[in-house]
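Undergrad: sharing a sequence plus its predicted fold:
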Amino acid sequence: MTENDHAIALSARNLYKVFGRRPQDAVERLRAGVPRHELDGGTTAAVIDASFDVRRGEIFVVMGLSGSGKSTLIRMLNGLHDATAGTITVNGEPLTGVSDGRLRELRRDRISMVFQHFALLPHRTVAANVAYPLELRGVAKSERLARAEEILALVGLGGWGDKLPGQLSGGMKQRVGIARALAADTDILLMDEAFSALDPLIRREMQEQLLDLQARFQKTIIFITHDLNEAMFLGDRIAVMRDGRVVQIGTPEDILTDPANDYVAQFVQDVDRARVLTAGNVMERPRPVIVESAGPRTALRTMRDAYSSASYVVGRDRRLIGIVTDRDALRLLRRGGSALSEIVRPAPHVVGSDEVLMNLFVPAIESQLPLAVTDDAGRLVGVIPRVTLLAALGPGPNATEELQLPLPPVPTQVIDELLAEGDARSDGLETTGGKETV
């Protein structure tokens, strides 16, 4: 087994699921190129030749409309549906073609599931529901209930352990379902339309909590949904299904910006791009950029060549230090100064490369320069001009609007005259009544 194999939590190869008469014959016809709708009456191909790998610790979303085969697929992944053809392995061990006893062991130890309609035991307390997987493993009652209370606190239900499911709201019931799956402590967590029965506000809250829990526990999650925005928000990668087939697998950005076919393009055309695309997806090469050790003459030449009235300043290690303006550089040069550190101002707005675009509108409006984008080490990796931000969200009436400083840039000829004179005391700025004018 290679190092890459160790990074794969679940692998599916050439999966088929056919319901009805003579399923094996239907598989052979599908392999020969017969369309799904031409199969014999009473025969339905729910999943057709599906192959994919799920990486350890990722949220892998399977997305599709009703009838696309996604719910059948997830039931195959924990053995609730036998595969008509193809194989599934979990951590390198086969899940397809094993005995019933082995399948029960895999469900108990390797794969747990959160259902759309909660599937709680109505006559057991919340704590007893959460502790149920541990009861199946023979864990002592006191130990499993203590563990249940710990996990309930993590999902925001501390103190609710002695309640019955009927006393809870829908969102609270789904938290219990997630807590039960976490208590099972399996390698893989399957979630079948887990949030679709919830009100929109509760649904968003649950999505955010799932990401918080994932950051803490680093489970491998396979999440089924028909909601594109939910898929884009949650998924590290997304598999798009249509008519039983997986038609594209990629990151949310891949799916949104490079759809594999017209079906995927139509599917994603109404997605809220501002919640999906990040600064790193749309940033441009930063220019102009000046190294802090450069003098005012270099700064002025750099800004002049870039037709800019200000520039970002970085250290030798590319860490962002701040900004300088052409006016400040001119004043520094007139008084004979040489250290840019005297005139560097704090960068007005700095964003991380993983910040979603919806959080960038106000900073873009307020910023004197295109937004600076930095990595985790504080290095300047790109910039986002306002026009780029607008273009990333689609054309509009302001798509060609330019970002300007509050003051217009110093005319190029003024800078040229000053630089050409080669004298730090050059009278490159005229004065009237003691005030600088350009």
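TA: Yep, that arrived. Residues are numbered from 1 along each chain as shown.
Undergrad: could you use CA atoms for every contact and neighbour count after this?
TA: Will do.
Undergrad: residue ranges of the strands in the stretch 101-250 of the chain, please?
TA: Assigned by DSSP state E, counting those that start in this stretch, the stretch 101-250 of the chain shows strands spanning 111-114, 188-192, 220-225, 237-242, 245-250.
Undergrad: between those strands, which one is closest to Thr125.
TA: Smallest distance to Thr125 across the strands of the stretch 101-250 of the chain (Cα to Cα): 17.7 Å, for strand 111-114.
Undergrad: Serialize the strands of the stretch 101-250 of the chain to TSV and add fields for mean neighbour count and distance to Gly138.
TA: What follows is the strands of the stretch 101-250 of the chain, written out as TSV (neighbours: other Cα atoms under 10 Å; distance: least, Cα to Cα, whole Å):
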stretch	mean neighbour count	distance to Gly138
strand 111-114	24	17
strand 188-192	24	21
strand 220-225	24	25
strand 237-242	23	36
strand 245-250	19	40
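Undergrad: quick one, which of these is nearest to Glu149?
TA: Here strand 111-114 is closest among those (Cα to Cα), at 18.6 Å.
Undergrad: which residues touch the closest one?
TA: Strand 111-114 is contacted by residues 78, 177-178, 181, 184, 186-192, 194 when judged by Cα atoms under 8 Å, 6 or more residues apart in numbering.
Undergrad: what sits against Gly159?
TA: Gly159 neighbours (Cα under 8 Å, 6+ apart): 149, 153.
Undergrad: now do it against Glu149, distance only.
TA: 8 Å (Cα to Cα, to the nearest Å).
Undergrad: check Gln413 too.
TA: Counting by Cα to Cα - Gln413 and Glu149 are separated by 73 Å.
Undergrad: quick one, which of these two is more surrounded?
TA: Glu149 (22 against 11; other Cα atoms under 10 Å).
Undergrad: ok, Leu234 touching Leu211?
TA: Yes - counting by Cα atoms under 8 Å, Leu234 touches Leu211, with 7.2 Å between them.
Undergrad: and the two? Which one has more around it.
TA: Leu234 (20 against 16).
Undergrad: who's in contact with that one?
TA: 59, 61, 207, 211.
Undergrad: any idea where the strands of the stretch 301-438 of the chain begin and end?
TA: 310-314, 320-325, 350-352, 371-374, 380-384, 430-432, 435-437.
Undergrad: out of these, which is closest to Ala153?
TA: Among the strands of the stretch 301-438 of the chain, strand 350-352 sits nearest to Ala153 (Cα to Cα), with 31.2 Å.
Undergrad: now do the closest one: which elements does it pack against?
TA: helix 279-282, strand 371-374 (3 or more Cα pairs under 8 Å, 6 or more residues apart in numbering; DSSP states H and E).
Undergrad: most tightly surrounded among these?
TA: strand 371-374 (a mean of 25; mean count of other Cα atoms under 10 Å).
Undergrad: name the helices or strands packed onto that one?
TA: Here strand 371-374 touches strand 350-352, strand 380-384, going by 3+ Cα pairs under 8 Å, 6+ apart.
Undergrad: also this one, for the comparison:
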Amino acid sequence: MPAKGTVSVSRVPAPGFRIELPSGLSLGGAPVLGPCAVEVPAGRCTALLGPSGSGKSTLVRLAAGLLAPPSAAAVTTTDGAPLKGRIAWMAQQDLLVPWRDALGNVTLGARLRGRRADADRARALLAEVGLTPADGAKRPAQLSGGMRQRVALARTLMEDRPVVLMDEPFSAVDAPTRHRLQELAARLLAGRTVLLVTHDPLEALRLADRILVLSGTPASPSEVAVPHGTPPRPARDGELLAAQGALLERLAEAA
């Protein structure tokens, strides 16, 4: 079994993509997003922030193909190929199946596709996110909320896809675990195209190469400058902490 810290990752070229909403988007008759275009650069992490209900999760679901786009809207890629089949998805909820243990949940994707799962890689990923072999043998009901979220992260990494969509992926874990999982995700997702929804300004500033804030009614995106340095940026960095305060004030105004 690979040792902790040596999980292999593929280097499949990651496409950038663009979500175009020339007429905006309404849900249930209520306008959510105004006319806009959201660029997600290839091989970089883009973070989406904004008040609840501003359309962050809606944009991610559009990219994932989980929401039918309105008329004239489109999701296009820099290489011209569809995103379908190239996406790994991590939702706010862990979405673990209760009848399989943690290891079985990490390997679920391969089994659903009728392929042989790489159990050694799955065990190594569970170790990377701080879970023991004994934890891997437990079912979700036997795990804490934070442990289940770590299993969900391992399952997302197990998919090894060039595009990763993450909707509040670390919201259920305590602050120290969240910090460590940010480090892990930044390392294992380096070079992939990541769209990250978060309510945490510090998380966005640590992990993102590009930050977009949704504000207004209906909402539209605007870009925020990120601190210097390569993600994951140190949480104690002075420039990052100053940027965190400014971004928090901006989000408060948007709300």
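TA: Sure, I can see it. Please read these numbers as outputs of a predicted model, since none were measured by experiment.
Undergrad: now the strands of the stretch 101-250 of structure 1 in a markdown table, with distance to Ala12 of structure 1?
TA: Listed next are those as a markdown table, based on distance: least, Cα to Cα, whole Å:
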| stretch | distance to Ala12 of structure 1 |
| --- | --- |
| strand 111-114 | 15 |
| strand 188-192 | 14 |
| strand 220-225 | 13 |
| strand 237-242 | 13 |
| strand 245-250 | 12 |
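Undergrad: among the helices and strands packed on strand 350-352 of structure 1, which is nearest Arg327 of structure 1?
TA: strand 371-374 (20.4 Å).
Undergrad: where in structure 2 does that closest one align, residue-wise?
TA: On structure 2, no counterpart of strand 371-374 of structure 1 exists by TM-score structural alignment.
Undergrad: Thr125 of structure 1 matches what in structure 2?
TA: Per TM-score structural alignment, Thr125 of structure 1 is aligned with Asp101.
Undergrad: leaving out chain neighbours, which residue sits closest to that match?
TA: Arg139 (4.0 Å; Cα to Cα, 6 or more residues apart in numbering).
Undergrad: show me what the one you found aligns to in structure 1.
TA: So, by TM-score structural alignment, Arg139 of structure 2 is matched to Leu164.
Undergrad: also Thr58 of structure 2?
TA: Thr58 of structure 2 maps onto Thr72 in structure 1, by TM-score structural alignment.
Undergrad: now Gly43 of structure 2
TA: That one, Gly43 of structure 2, aligns with Gly57 by TM-score structural alignment.
Undergrad: buried residues in the strand or helix carrying Ile74 of structure 1?
TA: Secondary structure from DSSP states H and E places Ile74 of structure 1 in helix 70-77. Neighbour-count burial for helix 70-77 of structure 1 flags 70-77 (criterion: 16 or more other Cα atoms under 10 Å).
Undergrad: next: stretch 43-57 of structure 1.
TA: 43-51, 53-57.
Undergrad: pull the most distant pair out of those residues.
TA: Pairwise across the buried residues of stretch 43-57 of structure 1, and taking Cα to Cα, the largest span is found between Thr43 and Gly57, at 36.8 Å.
Undergrad: tell me the contacts of the residue nearest to Asp101 of structure 2?
TA: So Arg139 of structure 2 contacts 98-102 (Cα under 8 Å, 6+ apart).
Undergrad: format those residues as JSON lines; extra columns: distance to Ala175 of structure 2.
TA: As requested, the contacts of Arg139 of structure 2 are exported to JSON lines (distance: Cα to Cα, whole Å):
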{"residue": "Pro98", "distance to Ala175 of structure 2": "26"}
{"residue": "Trp99", "distance to Ala175 of structure 2": "29"}
{"residue": "Arg100", "distance to Ala175 of structure 2": "28"}
{"residue": "Asp101", "distance to Ala175 of structure 2": "26"}
{"residue": "Ala102", "distance to Ala175 of structure 2": "22"}
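Undergrad: who wins for most neighbours among those?
TA: Busiest of the contacts of Arg139 of structure 2 [other Cα under 10 Å] is Ala102, holding 33 neighbours.
Undergrad: number of nearby residues for the nearest residue to that residue once chain neighbours are set aside?
TA: Closest residue in space to Ala102 of structure 2, ignoring its immediate chain neighbours: Gly136 at 4.7 Å, by Cα to Cα, 6+ apart. Residues lying near Gly136 of structure 2 (other Cα under 10 Å) number 21.
Undergrad: is it true that Gly136 of structure 2 touches Val106?
TA: No - here Gly136 of structure 2 lies out of contact with Val106, judged by Cα under 8 Å, at a distance of 9.2 Å.
Undergrad: next, the buried residues of stretch 230-243 of structure 2.
TA: 231-234, 240-241, 243.
Undergrad: cool, stretch 79-94 of structure 2 as well?
TA: Quick answer for stretch 79-94 of structure 2 (16+ other Cα under 10 Å): 83, 86-94.
Undergrad: go on, stretch 144-157 of structure 2?
TA: Across stretch 144-157 of structure 2, burial judged by 16+ other Cα under 10 Å covers 145-157.
Undergrad: that older thread, what separates the match of Gly43 of structure 2 from Leu182 of structure 1, distance-wise?
TA: 14 Å.
Undergrad: which helix or strand contains Leu241 of structure 2?
TA: Using DSSP H and E, Leu241 of structure 2 falls within helix 238-254.
Undergrad: quick check: angle from that helix to strand 210-215?
TA: Between the axis of helix 238-254 of structure 2 and that of strand 210-215 there is an angle of 20 degrees, by axes from the mean of the first three to the mean of the last three Cα atoms, to 10 degrees.
Undergrad: and the contacts of helix 238-254 of structure 2?
TA: 49-51, 201-202, 205-206, 213-216, 226-227, 233-235.
Undergrad: what's the most distant pair in these?
TA: Among the contacts of helix 238-254 of structure 2, Gly216 and Pro234 lie farthest apart (Cα to Cα), at 31.3 Å.
Undergrad: for the equivalent of Trp89 of structure 2 over in structure 1, which non-adjacent residue is spatially closest?
TA: Matched to structure 1 by TM-score structural alignment, Trp89 of structure 2 sits across from Met113. Leaving aside its chain neighbours, Met113 of structure 1 sits nearest to Leu190 (4.5 Å; criterion: Cα to Cα, 6+ apart).
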